[in-house]
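J.: Sequence first, predicted model second:
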Amino acid sequence: MDTKLVMSDEDEASDKLSRQALSFFLHLVVALGTWVGLMLVGYAVQPSVPQAFILLLSLVVPAGVGFLFLRAKPEPMAGHVWLAGVIWMMIVSLWILDMPTGPNACNDCNASEKLTRALFSFPRPSGLIDDNGPFLCTWPAAALIGYSIGARLAMRRKD
């Protein structure tokens, strides 16, 4: 009888873990889908928007979607989606730091200058990863962080 109780507890724990993982990835897809929609609409309407404004929108729009989505159906795992954004940013940052420099590719840059110029195009683009650092790394990570902020705000107000 004790073994059935232990197996029952293990089954409940694995069911809870699978629900949490599924919830995490669904919220990840919603956050990134919001960002992709923002990019499609933004480039269709006005393709020459400043990068700082796009970064701001990449935070604010997913935060609004996360807030509205979580007001309707609270889910604690939505507040943890920011971790995926930070991990993604760290992976791309390591890739950028490992890239060789040369003419038109951040020649004589130190590590911090390489990252600032590649990920934020500040003060000017680096030439690394075809100047797509914000699009490939910074803006999606900002969208995931923004979604988590909106989700946390919605769940805080719900309590």
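T.: Sure thing, it's come through.
J.: contacts, neighbours, all on C-alpha from now
T.: Fine.
J.: got the residue ranges for the helices in this structure?
T.: Secondary structure of the chain by DSSP state H: the helices cover 2-45, 51-72, 82-98, 111-120, 133, 139-158.
J.: Next, the buried residues of the fourth one.
T.: This points to helix 111-120. 113-120 (16 or more other Cα atoms under 10 Å).
J.: Presented hereafter is structure B, for comparison with structure A:
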Amino acid sequence: MPLATRSGTPAEAVPALRRPQLAEARRVRAAELLEQGRPQTEIARILGVTPESVRRWKRRWEQGGTAALRRRPATGRPPKLADAQVEQVRAVLEQGAVAHGFESELWTLERVGRVVERTTGVALARASVWRLLTVRLGWSLQRPQRVAAERDESEIARWVAHEWPRIKRGP
């Protein structure tokens, strides 16, 4: 599916660089400039970083070459759900809450957690369900608009047109 610009014209489907990719590109560019024999202060000015960063990158580059400036894999505990499971959960959630036995279409963290556990067999804490929805699925919080069930728009319009002017005039 082609991307579109604000004017609606098709745009080239080139993925945007994320922050870690930009940082890596900056470090690799610093290595190229160091190979050219440019001064560290000039490299810092060109790349918009501090001279201390360039000195640190130079030490790493001298010890391990350009490969030492590449991104390293993320550390920490691996996610409980694999990417395929996340896509499976996305498809299941897009069916709606009623399709999964809930009485309304309102998704809560508890409901999503139950569906995730039924679908994948993995139990998630509320914070992990929130992270799944916002970070991995890219969804955002949507609150239903509260409207009184007894609200009668025609009665409100009649009151504003007839009663309010009478009250405003006074006795």
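T.: The structure has been received and is ready for your questions. Predicted model, so just to flag it, every value in this text is computed and none were measured.
J.: List the TM-score for the superposed pair.
T.: Once the chains are laid over each other, their TM-score by TM-score structural alignment, normalised by the length of structure 1 reads 0.28; 81 aligned residues with a Cα RMSD of 5.1 Å.
J.: about what we covered before: ok, so of the buried residues of helix 111-120 of structure 1, who is nearest S93 of structure 1?
T.: L115 (6.7 Å; Cα to Cα).
J.: surely that closest one meets V92?
T.: No - the pair L115 of structure 1 / V92 is not scored as a contact, 9.6 Å apart, by Cα atoms under 8 Å.
J.: What is the burial count for Q40 of structure 2?
T.: 19 (other Cα atoms under 10 Å).
J.: now do S14 of structure 1
T.: Counted with other Cα under 10 Å, residues neighbouring S14 of structure 1 total 12.
J.: Give me the neighbour count for A30 of structure 2.
T.: Neighbours around A30 of structure 2, by other Cα under 10 Å: 25.
J.: what residues are up against it?
T.: 43, 47, 54, 57 (Cα atoms under 8 Å, 6 or more residues apart in numbering).
J.: Using JSON lines, please lay out those together with distance to V112 of structure 2.
T.: Converted to JSON lines, those look like this (distance: Cα to Cα, whole Å):
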{"residue": "I43", "distance to V112 of structure 2": "50"}
{"residue": "L47", "distance to V112 of structure 2": "44"}
{"residue": "V54", "distance to V112 of structure 2": "46"}
{"residue": "W57", "distance to V112 of structure 2": "44"}
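J.: Using CSV, lay out those residues together with secondary structure, neighbour count and distance to K168 of structure 2.
T.: Conversion of the contacts of A30 of structure 2 to CSV gives the following (DSSP: H, G, I helix; E, B strand; the rest coil; neighbours: other Cα atoms under 10 Å; distance: Cα to Cα, whole Å):
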residue, secondary structure, neighbour count, distance to K168 of structure 2
I43, helix, 21, 72
L47, helix, 14, 67
V54, helix, 22, 72
W57, helix, 21, 74
